[in-house]
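>>> this one's structure only:
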């Protein structure tokens, strides 16, 4: 039986891409993932995640990674369809690997609606889909995918930092990221393409500036 695990990294960031990764295993290699210490990437140090990448690839039947740029995220967020985007990318990964079973970390509350989205897009009823919140905690194959996605995303963020300066983690809750966004909104228009223009963090800043300009007029 071929088992595919899928997870994302960077969905909630205001800077940089979202990354989806897929890891294909058999039941035997599923057990090997457990033995090598695979777990949700958020519970591992950066050093441990990076050390596990090669081990995961050695154990897996195959892996796939898709990097979704901010422009594509903005396109879908404009229509409030971020979950649809994630489902479409996940289905592309599933079609590439043609597993018997898919375990995937579901966005939002519960996984039933997301599972239906995947099934409708896939139109392959013989593939069993298990979509759950916190699947990276419950299934090692999803945890393995979360590690690949996180390391890929971290590398992309590090490349951006080298080019544009230290903006922190890229998450809206990060004070350093907030300061970086504030400065960009004040100094650079239009905003660069590595920023997610549709995020409320950005919209509020731009709207606030526009309101202030209007008041000054």
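It's in. Remember, it's a predicted structure, so these values are computed and weren't measured experimentally.

>>> okay, CA-based contacts and neighbour counts for the rest of this
Will do.

>>> Skip the chain neighbours and tell me the closest residue to residue 18.
Nearest non-adjacent residue to residue 18, counting by CA to CA, 6 or more residues apart in numbering: residue 10, 4.6 Å away.

>>> separation between the one you found and residue 68?
10 Å (CA to CA, to the nearest Å).

>>> hold the first one in mind and look at this next one:
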């Protein structure tokens, strides 16, 4: 069983998303690696395959308001725990991408650049990224000026300019420095 949750820790808007997946032993998917290295079409294809072939998977989102309350690191860990708790059967060992979790009921291993080292972590990465990207595209429909459909909440020039001109949306992480600066102007 593997877990990926680094998806969405850097953006200025939107939730942090974590995914956990248990894949069958024989699972193979050519080219499956870091979700950010794949184009959108391939990620979407892999997303469907992974969901259909996984023994079990869990996806969890922690919204920007909770991120502002507890900080991004704690929100990330909460999303990771929530994704793990959705798994059935419960895992007996977990591979985690670059974060340590100390409140698990099974053994775990934190792997730096795990999505490049483990097909399970790479699969969880796809689930998390596609879920978050789809949500940001939906949010874009109500707040198109920020360019969420293309920047996914990251601090591009257009996004930062819109923050300065229009202020924050309900989806912005107000505890993040560029957003905080825009709010205080």
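Thanks, I have the structure now. As the structure is a computational prediction, the values presented were derived from the model and not from experiment.

>>> intersection of neighbour lists for residue 10 and residue 68 of structure 1?
Shared contacts of residue 10 of structure 1 and residue 68, defined by CA atoms under 8 Å, 6 or more residues apart in numbering, are found at 17-19.

>>> remind me, longest helix of structure 1?
helix 140-164 (DSSP state H).

>>> Average offset of that helix relative to structure 2?
Comparing helix 140-164 of structure 1 with its match in structure 2 after superposition yields a mean distance of 0.9 Å (mean CA distance after the TM-score superposition for structure 1).

>>> on that earlier part again, how many other residues sit next to the residue nearest to residue 18 of structure 1?
Neighbours of residue 10 of structure 1 under the rule other CA atoms under 10 Å: 21.

>>> Aligned against structure 2, show me the partner of it.
In the superposition onto structure 2, residue 10 of structure 1 corresponds to residue 8 when matched by TM-score structural alignment.

>>> Using the three-state scheme, assign its match.
Under the three-state scheme (DSSP: H, G, I helix; E, B strand; the rest coil), residue 8 of structure 2 adopts coil.

>>> just checking, it touches residue 36?
No: checked against CA atoms under 8 Å, the pair residue 8 of structure 2 and residue 36 is beyond contact range at 11.2 Å.

>>> unless I'm mixing things up, residue 66 of structure 1 is touching residue 20, no?
Yes: in terms of CA under 8 Å, residue 66 of structure 1 counts as a neighbour of residue 20; the distance is 5.3 Å.

>>> between those two, who's got more neighbours?
Regarding residue 66 of structure 1 and residue 20, a neighbour count based on other CA under 10 Å identifies residue 20 as having more, with 27 against 18.

>>> Quick check: the aligned residue for the more buried one in structure 2?
With TM-score structural alignment as the criterion, residue 20 of structure 1 matches residue 18.

>>> if I look at the residue nearest to that match when sequence neighbours are not counted, how far off is residue 97 of structure 2?
Among residues not flanking residue 18 of structure 2 along the chain, residue 5 sits closest, at 4.0 Å (CA to CA, 6+ apart). Residue 5 of structure 2 is 7 Å from residue 97 of structure 2, where distance means CA to CA.

>>> of these two, who's got more company?
residue 5 (31 against 25).

>>> wait, that one sits on residue 76?
Yes: taking CA under 8 Å as the contact criterion, residue 5 of structure 2 and residue 76 are neighbours in contact, 6.6 Å apart.

>>> could you pull out the strands for structure 2?
Secondary structure of structure 2 (DSSP state E): strands located at 2-4, 16-22, 56-62, 93-97, 107-111.

>>> Output those strands in JSON lines; the columns should cover distance to residue 149 of structure 2.
Conversion of the strands of structure 2 to JSON lines gives the following (distance: least, CA to CA, whole Å):
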{"stretch": "strand 2-4", "distance to residue 149 of structure 2": "22"}
{"stretch": "strand 16-22", "distance to residue 149 of structure 2": "16"}
{"stretch": "strand 56-62", "distance to residue 149 of structure 2": "18"}
{"stretch": "strand 93-97", "distance to residue 149 of structure 2": "26"}
{"stretch": "strand 107-111", "distance to residue 149 of structure 2": "31"}
